[in-house]
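In: Here is my input, please return the structure:
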Amino acid sequence: MAKRIILLTNLGSPDSTSVKDVRRYLNEFLMDERVIDVPYLGRLLLVRGIITPFRAPKSAAKYKTIWTGEGSPLIVITHQLAEKVREVAQMPTYVCMRYAHPTPLSAFKKIVAEHPDAEEVVLFPLYPHYAMSSYETAVEYVKEVWQKGRYPFELKIVEPYYDQPDYIEALAASIQPFIEEKKYDHVLFSYHGVPERHIFKRDPTGQHCLKTADCCQVKSPVHATCYRHQVMETTRLVADKLGLTRHSFSVSFQSRLGTDKWLSPATSDELAQFPARGVKNLLVVSPAFVSDCLETLEEIHVEGRETFMEAGGTLYTTVPCLNSNDDWVEAVVKMIKGDS
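Out: As a prediction, the model looks like this:
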């Protein structure tokens, strides 16, 4: 049997909470043409001339509130997951990030040095859903580094697993104890947002996405690369697994950037309006993230709580990401081995 290696890839994080490191990270992240998809010169002016100079100090301050003694939560959690996956799969397991460190290049160099007999590297993106600014950019970047390096092993990529039973089971299991513990008025599934133009760009027909209110429910090959459909499907499957009634949960989108039209409704708007609609006790889940990070620990857990409580909410609870939960580890291993 060919010697297989596992490579987990995640978004990435600044090397420290210093403004300099955060600025460097934001420049790399936002200059990605799949994140801000405008021509290079316009993107350069926008990112380095407008966004980063103002955003870096504010982001650095936010990172300081979540930073641990070991470093960035996202990096620490991803390495913890890798350790558990390595143990359960009994396969060498490595980590790389789309932005900052460790890079795919450093991971491939380690694999070659430590396992010169490797025949196949299985890339597992820690993004359940397909989006050009997350799953796609991570996969394409790793592929590019692999192709340039002419490495002696094949690269196999795990497809988005937004509807895979083991992922759904692990996600539902992470939410279940919270539902059993308290009676919530509502469960909000908050996903990372994307501009609507990203959805249009990944619709090869140009005739399906966002053309009708029920486009995500109408069967179509477009769904293979439609972020909106995939998050709606994850939500439906998890809600069914948890036995949630139709009006007891909803979907929203967070982390907007700029003034373009993004997927709606916005999480911040929903949190501000829920109490007036009678939702006083709220449970929030962030399924687009499998590792807790700035967007979950600060934006949702801290800022989101402030918004909801100031609007008149009574109870606000957030569900941690899957992180390195045992059933999530089992799910990852099954999907890598093709058993899911």
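
In: okay, CA-based contacts and neighbour counts for the rest of this
Out: OK.

In: What residues of stretch 3-13 count as buried?
Out: Across stretch 3-13, burial judged by 16 or more other CA atoms under 10 Å covers 4-13.

In: can you check stretch 102-109 too?
Out: With burial defined by 16+ other CA under 10 Å, the residues of stretch 102-109 counted as buried are 102-105, 107-108.

In: got a list of contacts for that stretch?
Out: 94-98, 142, 145-146 (CA atoms under 8 Å, 6 or more residues apart in numbering).

In: Filter those residues down to the buried ones.
Out: Neighbour counting with 16+ other CA under 10 Å marks 94-98, 142, 146 as buried within the contacts of stretch 102-109.

In: coming back round to it: same list (the contacts of stretch 102-109) but as CSV, adding distance to Asp326 and secondary structure.
Out: Output for these, formatted as CSV (distance: CA to CA, whole Å; DSSP: H, G, I helix; E, B strand; the rest coil):
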residue, distance to Asp326, secondary structure
Tyr94, 18, strand
Val95, 18, strand
Cys96, 21, strand
Met97, 22, strand
Arg98, 25, strand
Val142, 27, helix
Val145, 31, helix
Trp146, 30, helix
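
In: wait, which of the residues you listed is closest to Leu44?
Out: Within those, proximity to Leu44 (CA to CA) peaks at Arg98, which comes in at 19.3 Å.

In: in terms of contact, does that closest one touch Tyr141 like I think?
Out: Yes - between Arg98 and Tyr141 there is a contact under CA atoms under 8 Å: 7.2 Å.

In: Would you do the same for the sequence below? I want to compare the two.
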Amino acid sequence: MSAPKVQTSASQQGILLVNLGSPKSTSVKDVKTYLDEFLMDERVIDLRWLFRSLLVQGIILQIRPKKSAKAYQSVWTEDGSPLIVFSKQIQKKLQKVVDLPVSLGMRYSEPSIEEGIRQLVNQGINEIILFPLYPQYAMSTTETVTVKAEEVRKKKFPDIKIKYVKPFYHRDIYIEALANSIKKQLPDDFDMLQFSYHGVPERHIYKTDPTHTCNLENCRSDLNFHFNEYCYLNHCYETTRLVRERLNLPENKVIITFQSRLGKDPWLKPYTDITLEHLPKKRVKNLVVVCPAFVSDCLETLEEISEEGQEIFKKAGGETFTYIPCLNDNDEWIQVMKKLCEELY
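Out: Sure, this is the predicted structure:
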């Protein structure tokens, strides 16, 4: 590992990587604590506090923790949560190729964003390059990270400055790394490549549209809309288009779906699980799935897609199911992160 850069200027920079987070363990108690913090975030479940509290603490947390704990148990490693393990590996690898100190924080649970900032401040850092590990912008991912970081900064570290790495869903260096990762693991013979993105309620798309002109369909059809800086749906379609073109795949061999919906409100469609059930009926027998909303494998990719999704597909008549892992600590991805951070030096 290279030693952190010794800076002589007034600006002493460091890098803070921020990912979603994970329960401390697979115990029902720890999973419940994690879900409480996660689901009570007003940018995840965007209801008024009273209604959000009644829904989360009165209903969801009475039912979901036991089921989620069992799901976490199926993907938990000897070193802990896959998301935390991969995030630490990313941090370690990035530190080897940059001259700035690199710390790690999670939006929910530990290590917290506050802890990540404090580690850098204790090293004399007064300007932080904060890297939300989400390719596409969404209210429940990028936005909640930046809002939380600013809240912590103002309250605990008012003298530091934070610069943010912007969503990189369309950047050539990221698309190339993602496409190369897919290409290396893409079977020679497959019927369909399914891009499964994390879902969000449809209303989130409207809320993040500063022009108030979005009708969902134009996000899919017109990728040059001037408000696409904040449109998650647009970002998902653009990522898919760019990767498909880089891989030189025909449009009829690629499909976009959205997973992990919660509750009865309309979420982005088509839904991943329903699509997996219907594809074999459309003569899709050999399926490949990739999850580009995540850079690190986690519960939503390893359990929901690779395990549960594969079971749904094969029960419906599918024959082969190939899950392509996230970028994780892929060396090309580490170089992408390095370059994106360097733009803010």
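
In: Could I get the TM-score for this pair?
Out: Superposed pair, TM-score by TM-score structural alignment, normalised by the length of structure 1: 0.96. Supporting alignment: 335 aligned residues with a CA RMSD of 1.3 Å.

In: The lengthiest strand in structure 1 vs structure 2, mean deviation?
Out: Identified as the longest strand of structure 1 according to DSSP state E is strand 4-12. Its matched residues in structure 2 lie on average 0.4 Å from strand 4-12 of structure 1 after superposition (mean CA distance after the TM-score superposition for structure 1).

In: That strand aligns to what range in structure 2?
Out: Taking TM-score structural alignment as the measure, structure 2 aligns residues 13-21 with strand 4-12 of structure 1.

In: same question, stretch 131-149 of structure 1
Out: Using TM-score structural alignment, stretch 131-149 of structure 1 corresponds to residues 138-156 of structure 2.

In: Skipping adjacent residues, who's closest to Pro152 of structure 1 in space?
Out: With CA to CA, 6 or more residues apart in numbering as the criterion, Pro152 of structure 1 has its nearest non-adjacent residue at 6.9 Å, and that residue is Glu119.

In: Run through the residues that contact the aligned residue in structure 2 for that neighbour.
Out: In structure 2, Glu119 of structure 1 lines up with Asn126, judged by TM-score structural alignment. Contact analysis of Asn126 of structure 2 by CA under 8 Å, 6+ apart lists 11-14, 159-161.

In: quick one: Asn126 of structure 2 and Leu133 of structure 2, what's the gap?
Out: In this view, Asn126 of structure 2 and Leu133 of structure 2 are 22 Å apart by CA to CA, to the nearest Å.

In: same deal with Thr213 of structure 2?
Out: Taking CA to CA, one finds Thr213 of structure 2 at 28 Å from Leu133 of structure 2.

In: out of the contacts of stretch 102-109 of structure 1, what pair is the most spread apart?
Out: Tyr94 and Val145 (15.4 Å).

In: And the furthest pair within the contacts of Asn126 of structure 2?
Out: So for the contacts of Asn126 of structure 2, where distance means CA to CA, the most widely separated pair is Gly14 and Asp159, at 14.4 Å.

In: Trace stretch 49-62 of structure 1 over to structure 2 and give me the residue numbers.
Out: So stretch 49-62 of structure 1 sits over residues 58-71 in structure 2, by TM-score structural alignment.

In: Tell me which stretches of structure 2 form strands.
Out: Under the criterion DSSP E, structure 2 contains strands at 13-21, 102-108, 127-132, 161-164, 192-198, 254-259, 286-290, 320-324.

In: So which of these is nearest Leu47 of structure 2?
Out: Of all the strands of structure 2, it is strand 102-108 that lies closest to Leu47 of structure 2, at 18.9 Å by CA to CA.

In: rewinding a little: okay, buried residues for the match of stretch 49-62 of structure 1 please.
Out: Buried residues in stretch 58-71 of structure 2 (16+ other CA under 10 Å): 60-61, 65-66, 68-69, 71.

In: what does stretch 110-129 of structure 1 give?
Out: By 16+ other CA under 10 Å, the buried positions in stretch 110-129 of structure 1 come out as 111, 118-129.
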